[in-house]
Structures are given as C-alpha cells and as structure tokens.
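>>> take this sequence and fold it.
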Amino acid sequence: MTRPSPQTERLLDLFELLASRPDESLTLADIARSVGVNKATVHPMVVALAQRGWLLRHPRRHTYRLGPSLVAAGRVAARGHPVIDAARPVVREVAESTGMLCLALVAGAIPGAHDDLMIAEIGQPGLDAAAGAGADLLTSAYGGIRLGQRIPIQPPLASVCVAWTDDATIDRWLARLGADRPPDALARVAPGLAAVRDRGWALEVENRMRERLGSLAAELDEDQRNAAQAALLRRIIDDIGDRFDLGDALPATVDPAARYRASAVNAPVFDAEGAVVLVLCLLLTPAGHTGVPARTGAELLTLGDQVRAAADALTVATQGRRPHFAGSERV
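From the prediction side, this is the model:
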C-alpha cells in the first residue's frame, strides 16, 4: 500500500476547505486552524499556490480564495472526459424531476488499491444551474457528499458495472467481500445481475434486519444475565447474513405491490465499446431523513425506468452503445 504524504494531505485539505466555502475569503490563520497546522507550515504552501494562480490573495484584506488557474484546469478536465460534461444537465434534470439527489459516478482507480466509483457531478433538486455549478460540497442534508468523493465498489454496490461482464470479472468483484463472502456467492447474485441486464438498471435494497438484530444483541450484552441469549442472537445474525444478504440486497424481481427499503437506483452509460463509462445514481433517502424509507415496488419501477431513460439518452448522445449479452460473455 502506498504511504500517505502528510504535506500532500494538507494541500488537499486546503483546497477542499476553500472549495467548501466559495463565498468566503479566508486568512492565513483561518486556513491554518481549519487544516490543523500552524501558520508557519501553511505559509509556504499558500505563497507557492498564489504565485501559480491556484489561489487568489486580496491585496488589502490579505485573505485567500481559489484562483483562476483552477478554472482553466477544470475546463481541461471537462474536455478530457466528455461524458461527464454531457451528464451535467442530465443529472440536474433527473434531480429536478424526481425531487431527489442524483449523482454521476465514474471509475476512479488508486495505485495499489481496488478501483472505486467517484462522484463526478451532483444534481440537487431546487438548486438552479448557476448555483449548482459552484455547489462542490453539499453538507448537512446529504452528509457532506462532494465532487471527487470516492465510493468503494463493494458488492452488491456497482452491480451495473459488472452485470454485462463475464463470470471471472464478477468473481473478482465478489472477492471484495473478503471473509464475508459465502461459498455460493456467484450463484446467489446471478439472478439479480440477470435482472439488472433485463431492466437496464439496478435497485440497491437496505438490509436493516442485521442492523436491528445487532442493536438488540448489544442491548442484551449490557446485562450479564443475558450473555447466552446475546451469543445465540449473534450466531443467528451470522446465519442470516450468510443466507440472505446478497440476494436481498440485489433483488431479481420487483413486486409493484410490495414495499422496499431501497437506498439507490443506478443505471449505466456505455461507451463506444459497450463498456460502462458512467453510472447515474439516484439517491432515494430524502434530505433530513436518518433512515431509508419504504417505497412501493411500483414507485421504484417508475423511478428506475426514468433513470434508465436518462442513461440511455446519454449513451446515444456520447456515441456509446448498449452491449449484447450472450451467456456469461459481453459481446
């Protein structure tokens, strides 16, 4: 594993601090205090960044904000990934039409680590396009979701990224479960992945049963007289996890009359070779809610088809193509 660089981490903390407060200019003392170091440590960094135009220093107030060189870098980044540029208005349209947060996710590899999905665009309902362009950090209501944030690809998350691949790729994806991987994991997810291909979108369902049972076991542990019951409950929890987690979290069918605690609907955008290049993710947890609300299958089917239509339109607009799937191979 690559060693972290404290100096680099401080530099990134500085940029994220200023990006999170776009309407403010901060003094050297403000920056040092927020980053958690003394002014002598921060001073050489801000001087070098100001010289390159990455920071802008006010001549009289001696405060700092992000500089024009970052604008140029951002334009270059957008040109280098045209599908993200094309996704921006789509993400905002989906957010407005559903009243929910919509994300555009792209693959983001780190040397020596598993690939992640990275947030490339954020659509927030009720946020106009002009304000949305500067909304790099959404705090409070959505738990600090921000551009560039990484999301580990842990099964069943990112099922839309592997549903059109072969069994070997799916098996490597399942290997990320580590010790929690059941021996028949591939067989368990196969129906769910087939459903993802048929629907063109994936439904991620929260597994709250283990969480509730775990809380109960913790309460029993607090009383020594219930130690045996707590131990038995923990064995039941493990058994539930072994038997139901993967299948429940990636349902093969969505019953319109049933209710699901679904956390997200995801749909893939494909490139010219038929590979997933971007994922549209609709977050189903409303602002201010701590839990995942139950929704009817009919509502989820409508939302899924809406996100898929947006993803399909992006595929066409960026000259991509949906792959044909035959057996266990993508063609």
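>>> for the rest of this, base every contact and every neighbour count on C-alpha atoms.
Will do.
>>> so which strand or helix has Val37?
For Val37, there is no enclosing helix or strand under DSSP states H and E.
>>> correction: the previous question concerned Thr315.
Using DSSP H and E, Thr315 sits within helix 297-317.
>>> buried stuff in that helix?
For helix 297-317, a neighbour-count test (16 or more other CA atoms under 10 Å) marks 297, 300-301, 303-308, 310-315 as buried.
>>> which neighbouring elements make contact with that helix?
Packed against helix 297-317, as judged by 3 or more CA pairs under 8 Å, 6 or more residues apart in numbering; DSSP states H and E, are the following elements: helix 82-98, strand 262-270, strand 276-283.
>>> one more sequence to fold, the one below, so I can look at both together:
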Amino acid sequence: MGRRGTGTTETGSGTARRSPPTERVVQVLDHLVARPGVRFGLSELARELDLSKPTCLGILTALTDAGYLIRDPVDKTYGLGPALIVAGRAAQRGFASGPVAHRHLASLADEFGAVCSASAVVGDRIAVLDVVGGRGAASAARVGEVYPFAPPVGLMYVLWDTDERVEQWLRREPTLPVAVDRDDLWRIVTECRRAGYLAEALTPGGRRLYALMAGVVAHDLAPEMREMLAELVASPGERVLLPGAFAAGERRAVNLVAAPAYDPDGHQSLVLTLHLEREVDAVEVERCGTALVAVADAITTDLGGRRPLGRSGVAGSGC
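Model (predicted):
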C-alpha cells in the first residue's frame, strides 16, 4: 500500500498512530476487490503483498471466519466472500437513500419546527444516516451515531416488519439485562402497526442514558455498570404512547414520532423520525404521525419500495 512505516499522522487532538496490522488487512481486501473473480493461494498473496506467510495466513483465516473471504477446500485458494455483499448492500442503501430521505424530511422539519432523522440497522448496529433541521433540538440525533441493536434498544427497527423479524430481535443477546414483557410488547406492536407510527416519551434520565449509549457496546461494560444502567431503562410499555394514553385535554412530553420506509421486498429499510422534544396533546401527536407516515410512504415509493401486503396503516394478516 506504500504507507507502512510512515509513523504518525495529524488528527484533531494532535497525532494518532497508524495501525500496521489493520493496514495489512485493508491491503489484502483491496488486492482482492481490485481483482474480482480471481482466487489466490497463500504463497501467491504473501509474495504479491510483501507479507510473511504466517502474517498473511492469520489475516486470511480471520477474514474467512468472518465471511469476508471464502476458501476453496480443494485448491486452497481465497476469494471474496458473502459478508462483503451484505456490507456493500448496507452501504449502498445508506448512500442511495440519503438524498431521497433528506428532500422529504426537510419539508417535514420546516412544517413542525423540529429535527427529523433517517436511520437504519447496518450490520448489528443502528446507524443515524441523515439529520435535517436544527431548531429547538439540535442534539436530538447526529449523523454517524450508532447504537446497539438488541433488546431493549431497537424495537422500532423491526416493529413494522414480520413477526419473525421481531422474534429475531428478541432472541439477540440483550444490550442490558432488562426483562421484556412479551405480552406488553406484542400489544405495542399490534397498536403501532394499526396506527402506522410510534410515539415515544422518555424521562430525562432515560434520554441521557440513550445519549450515553451512542457508540457504546454495552456488552463490554462491567457487569455492575450494566446492571446499574438497566435500572434506568424504561420498558417499551412505559415509553411508547399508545392511542388512549392521553386524557382529554392532557399535554405530555413527547420525544419522538417514528414511521417506517420499506424496501422492494416489503421489509423495513429505514426508520424516519420526527424529534418533537416538547409537550403536545393527542391531536398534535396524531397530526405529526399522519404527516410522518405520508413522508415515509413517499420515500418508500421514491426508493422503489413497497408496503408489505396487509400493511396499509391497519394491521393485517400479513403482519
């Protein structure tokens, strides 16, 4: 790659060391990506990349185990693997959907004087892909933020998909040790599918917790810290505002309203979010939800997607 041994480079905090082992991994991937359809043996790759055979073998083994490469068991050659297809499609979806979502969300942000965002599950994380607007809630979301995609975080990213997608999410190792009331959760799923959108309210402590979780892999936290954070997390039933949650004339603090956009196969591809961050009544929540669903449908159409069968704002058997 011509960059090994260059030492350090400037960053915003001064200097940051390069990582030669990481650069060698990138070197291997770049070499194979530049030669699609060609397979290489260990000795050939090590020679062409000027790597020792043990080093090259270690890289190839790790990438093969992760699915980024495949190894032919007969001739012992290596080629590009299926995990790269998944990664490429995820990146393509994010870049392709960005301008489309941005255009639609900009008008919505202006209408409600609020931040709007588009986010999606990329790999095993939730990633914020676009943020529009900035009045009143500039810190509601930031492009590039990532969050764990595992209970109790991420229900809205499978809520409008199939029951099996919801179950797959529930089976993921929990981000924090929080018990999920399945009956309560499926009641939320049913009601939100019927409405077409979700409204959510978090306590100030809950909002700070989710802000702190941005970029954090909770599984790496000490057990004591995970248990402490779990005590601060509200269950879906406590933070999702279902129809009937408001008393007549009551105003409540609502953090966000969310709705899905779909891909050509009828699966959720994006979650569009209107970050209200203010007190509203039931009428205002419904107005926001209706407008957001219309925007989500327009984005779905522009991206060549479609609503799943039986999902026209009212729960159907296709759920």
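>>> any idea what the TM-score is?
TM-score for the superposed chains, counting by TM-score structural alignment, normalised by the length of structure 2: 0.55, backed by 213 aligned residues with a CA RMSD of 3.8 Å.
>>> just give me the neighbour total for the residue nearest to Lys53 of structure 2 when sequence neighbours are not counted.
Spatial nearest neighbour of Lys53 of structure 2, chain neighbours left out: Ala46 (5.6 Å); criterion: CA to CA, 6 or more residues apart in numbering. Ala46 of structure 2: 18 surrounding residues under other CA atoms under 10 Å.
>>> ok, now which ones touch the spatially most central residue of structure 2?
The centroid of structure 2 falls nearest to Ile126 when counting by CA atoms, centre = their mean (2.1 Å). Shown in contact with Ile126 of structure 2 (CA atoms under 8 Å, 6 or more residues apart in numbering): 119-120, 146-149, 154.
>>> same check on Met100 of structure 1?
94, 124-125, 282-286.
>>> so it sits in a strand?
No. Per DSSP: H, G, I helix; E, B strand; the rest coil, Met100 of structure 1 lies outside any strand segment and is coil.
>>> need the counterpart of it in structure 2.
If you follow Met100 of structure 1 across to structure 2 using TM-score structural alignment, you land on Ala114.
>>> sorry, back to before: tell me, the helix holding Thr315 of structure 1 lands on which residues of structure 2?
Under the criterion TM-score structural alignment, helix 297-317 of structure 1 matches residues 282-302.
>>> for Ala32 of structure 1, grab the count of nearby residues.
Residues lying near Ala32 of structure 1 (other CA under 10 Å) number 19.
>>> reformat the helices and strands packed on helix 297-317 of structure 1 as CSV; add mean neighbour count.
Formatted as CSV, those follow (neighbours: other CA atoms under 10 Å):
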stretch, mean neighbour count
helix 82-98, 19
strand 262-270, 26
strand 276-283, 24
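>>> in TSV: these, plus distance to Val254 of structure 1.
Below are these laid out as TSV (distance: least, CA to CA, whole Å):
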stretch	distance to Val254 of structure 1
helix 82-98	19
strand 262-270	11
strand 276-283	17
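>>> Leu233 of structure 1 is nearest to which of these?
Smallest distance to Leu233 of structure 1 across those (CA to CA): 25.5 Å, for strand 262-270.
>>> mind giving me the packing neighbours of that closest one?
Applying 3+ CA pairs under 8 Å, 6+ apart, one finds that strand 262-270 of structure 1 contacts helix 159-162, strand 202-205, strand 276-283, helix 297-317.
>>> mean deviation of that strand from structure 2?
For strand 262-270 of structure 1, the mean deviation from structure 2 after alignment is 0.8 Å (mean CA distance after the TM-score superposition for structure 1).
>>> quick one: that strand aligns where in structure 2?
Going by TM-score structural alignment, strand 262-270 of structure 1 sits over residues 254-262 in structure 2.
>>> with stretch 194-203 of structure 1 instead?
So stretch 194-203 of structure 1 is aligned with residues 190-199, judged by TM-score structural alignment.
>>> start to end distance for the matching stretch?
Distance across stretch 190-199 of structure 2, first residue to last, is 14 Å (CA to CA, to the nearest Å).
>>> what of stretch 280-297 of structure 1?
20 Å.
>>> sweet, I'm off.
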